[in-house]
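*Asks:* sequence unknown, structure follows:
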């Protein structure tokens, strides 16, 4: 497996407004996640990072929702996501929105999230898609030092490989918001999602090995049992 350790950390934006067309990304993520919140049960929902904090989780059935970040004034808890101050298997759902893109060690961050998640806990990941208009922007010298092009973009298949090593069952994987600067409800963004700028993965931590022959990835959340 190719290492994803990053020598230098790219600064995490303080809000979606600090990213060009970031509000469109946030709206699109909220739309994709909305059908899933009634399916996610538990006692504790952890939002890691400023961008996770701004995701709408009001429809979630988990009443205790709190956020953590390495810095910031609007988080309930200040701490390093790579060294979370929680006991093993104490969190029911973990929201990692764009966190891998700005982490110096994405593998370690995933393992730390896995450590604190209960068995059958929920892991929600989103990242910028390298095979999209944003990915093309990284090839342009004038853009690559700006947000969000300066972030690290990992393909869906690479993230699925990491999750399989941790024995996660992927319930949904999807790309959306193919054109960043138009509304998520536009015809193109609603119907052409194969090269969307945002990748979303929803997975559950399993204690028994997941059988690849019977494993089903749900492209539509309404299909989930």
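*Replies:* Arrived safely. Since we're looking at a predicted model, the values are computed, not measured. Residues are numbered from 1 along each chain as shown.

*Asks:* Going by C-alpha atoms from here, please, whenever you check contacts or count neighbours.
*Replies:* Noted.

*Asks:* Report the distance from the longest strand seen in the chain to the chain centre.
*Replies:* Ranked by residue count under DSSP state E, the longest strand found in the chain is strand 117-128. Centroid displacement of strand 117-128 relative to its chain, using Cα atoms, centre = their mean, to the nearest Å, is 8 Å.

*Asks:* After that strand, which helix or strand is next?
*Replies:* Using DSSP states H and E, the helix or strand that follows strand 117-128 in sequence is helix 133-137.

*Asks:* now the end-to-end length of stretch 176-187.
*Replies:* Terminal residues of stretch 176-187 lie 12 Å apart, using Cα to Cα, to the nearest Å.

*Asks:* Please work out which residues outside it touch it.
*Replies:* Applying Cα atoms under 8 Å, 6 or more residues apart in numbering, the contact partners of stretch 176-187 are 21, 24-25, 27-28, 132-133, 188-190, 192-199.

*Asks:* take the one below as the second:
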């Protein structure tokens, strides 16, 4: 995938529309996730960590960013990230399943992953089928949400939130975008699963791990803290 092609498309009206939709989704969820280390892989033109309160943040991509690597070969220590953003990383990965395996490896227990991808069951998917060239982004994998959910489940992730965005058809020019803006509102209400982009928030679970809570024994508390009534003696009765 060419960085120049990506930047050119993101600057187009359709690319700006996608950025607006996805930025709002990322801004909302990253604000409430805590930890020490957060990373965004791909789509570095979008500041998806801008509202994140995790102190140490960095980015990575195939040919630019703080770290330059493939998404399925992260040079990062295992169990070191609290938050990992993968905006369309699966769409352009040569090995998308392995990309998720790497995500599971580098995330700490209870760490979060946020994924966006192009939905094949949408007008965007139809546009991809009708596109006879290798133009960006129609050369993406367009993995189904069901497949991504299955992969996450196999890797012991718990799905926290699923959403769809970009219900408006991907027009080739911007002349009809304004007139079709109502489709976005209608689509999110009446055909929510037909959005051009899916958004997934998931948490890494570890088998056998559970939170240890204090095992308070109510009877012991009562016996140790509350005075127990006693019978009155004959001396006490005389003074009544």
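*Replies:* Here it is on my side, so go on. For clarity, every value in this text was computed on a predicted model and none was experimentally measured.

*Asks:* Overlay them and tell me the TM-score.
*Replies:* TM-score of the superposed chains, computed with TM-score structural alignment, normalised by the length of structure 1, equals 0.79; 195 aligned residues with a Cα RMSD of 2.2 Å.

*Asks:* Over in structure 2, find the residue span the longest strand of structure 1 aligns onto.
*Replies:* Strand 117-128 of structure 1 corresponds to residues 107-118 in structure 2, going by TM-score structural alignment.

*Asks:* longest helix of structure 2?
*Replies:* helix 13-30 (DSSP state H).

*Asks:* average offset between the following helix or strand past it and structure 1?
*Replies:* Per DSSP H and E, the first helix or strand lying C-terminal to helix 13-30 of structure 2 is strand 37-41. Following superposition, strand 37-41 of structure 2 is found to deviate from structure 1 by 0.8 Å on average (mean Cα distance after the TM-score superposition for structure 1).

*Asks:* Tell me where structure 2 has strands.
*Replies:* Assigned by DSSP E, structure 2 shows strands spanning 37-41, 56-61, 67-68, 81-87, 107-118, 157-165, 197-204.

*Asks:* which residues are contacting the match of strand 117-128 of structure 1?
*Replies:* Residues outside stretch 107-118 of structure 2 that contact it (Cα under 8 Å, 6+ apart) are 33, 78-91, 103, 124-125, 140, 142-143, 196-206.

*Asks:* Now the buried members of the residues you listed.
*Replies:* Burial by neighbour count, 16 or more other Cα atoms under 10 Å: within the contacts of stretch 107-118 of structure 2 this picks out 80-91, 103, 124-125, 140, 142-143, 196-205.

*Asks:* Same question for stretch 134-145 of structure 1: list its buried residues.
*Replies:* Result for stretch 134-145 of structure 1 [16+ other Cα under 10 Å]: buried residues 134-135, 137-138, 144.

*Asks:* Serialize these to CSV and add fields for distance to residue 64 of structure 1.
*Replies:* Converted to CSV, the buried residues of stretch 134-145 of structure 1 look like this (distance: Cα to Cα, whole Å):
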residue, distance to residue 64 of structure 1
134, 35
135, 36
137, 39
138, 38
144, 38
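
*Asks:* What's the separation between residue 90 of structure 2 and residue 77 of structure 2?
*Replies:* Counting by Cα to Cα, the gap from residue 90 of structure 2 to residue 77 of structure 2 is 21 Å.

*Asks:* Residue 59 of structure 2 now?
*Replies:* From residue 59 of structure 2 over to residue 77 of structure 2 the distance is 15 Å, taken as Cα to Cα.

*Asks:* Who has more neighbours out of these two?
*Replies:* Comparing residue 59 of structure 2 with residue 77 by other Cα atoms under 10 Å, the one with more neighbours is residue 59, at 20 against 10.

*Asks:* tally of neighbours for the counterpart of residue 93 of structure 2 in structure 1?
*Replies:* Following TM-score structural alignment, the counterpart assigned to residue 93 of structure 2 within structure 1 is residue 103. Using other Cα under 10 Å, residue 103 of structure 1 has 24 neighbouring residues.

*Asks:* do the same with the one 5 residues further on
*Replies:* Using other Cα under 10 Å, residue 108 of structure 1 is surrounded by 17 other residues.

*Asks:* Identify the residues contacting the closest residue to it other than its chain neighbours.
*Replies:* Closest residue to residue 108 of structure 1 apart from its sequence neighbours, by Cα to Cα, 6 or more residues apart in numbering: residue 82 at 6.6 Å. The contact partners of residue 82 of structure 1, taken as Cα under 8 Å, 6+ apart, are 108-109, 112.

*Asks:* Tell me which residue of structure 2 matches up with residue 82 of structure 1.
*Replies:* Checking TM-score structural alignment: residue 82 of structure 1 goes with residue 72.

*Asks:* Equivalent analysis for residue 163 of structure 1, please.
*Replies:* Matched by TM-score structural alignment, residue 163 of structure 1 corresponds to residue 152 in structure 2.

*Asks:* How about the contacts made by that match?
*Replies:* Counting by Cα under 8 Å, 6+ apart, residue 152 of structure 2 makes contact with 100, 158-159.

*Asks:* Go through those and give me the one with the most neighbours.
*Replies:* residue 100 (21 neighbours).

*Asks:* so how many other residues sit close to the residue nearest to residue 48 of structure 1 when sequence neighbours are not counted?
*Replies:* With sequence-adjacent residues excluded and distances taken as Cα to Cα, 6+ apart, residue 48 of structure 1 is closest to residue 68, at 5.1 Å. For residue 68 of structure 1, the neighbour count with other Cα under 10 Å is 22.
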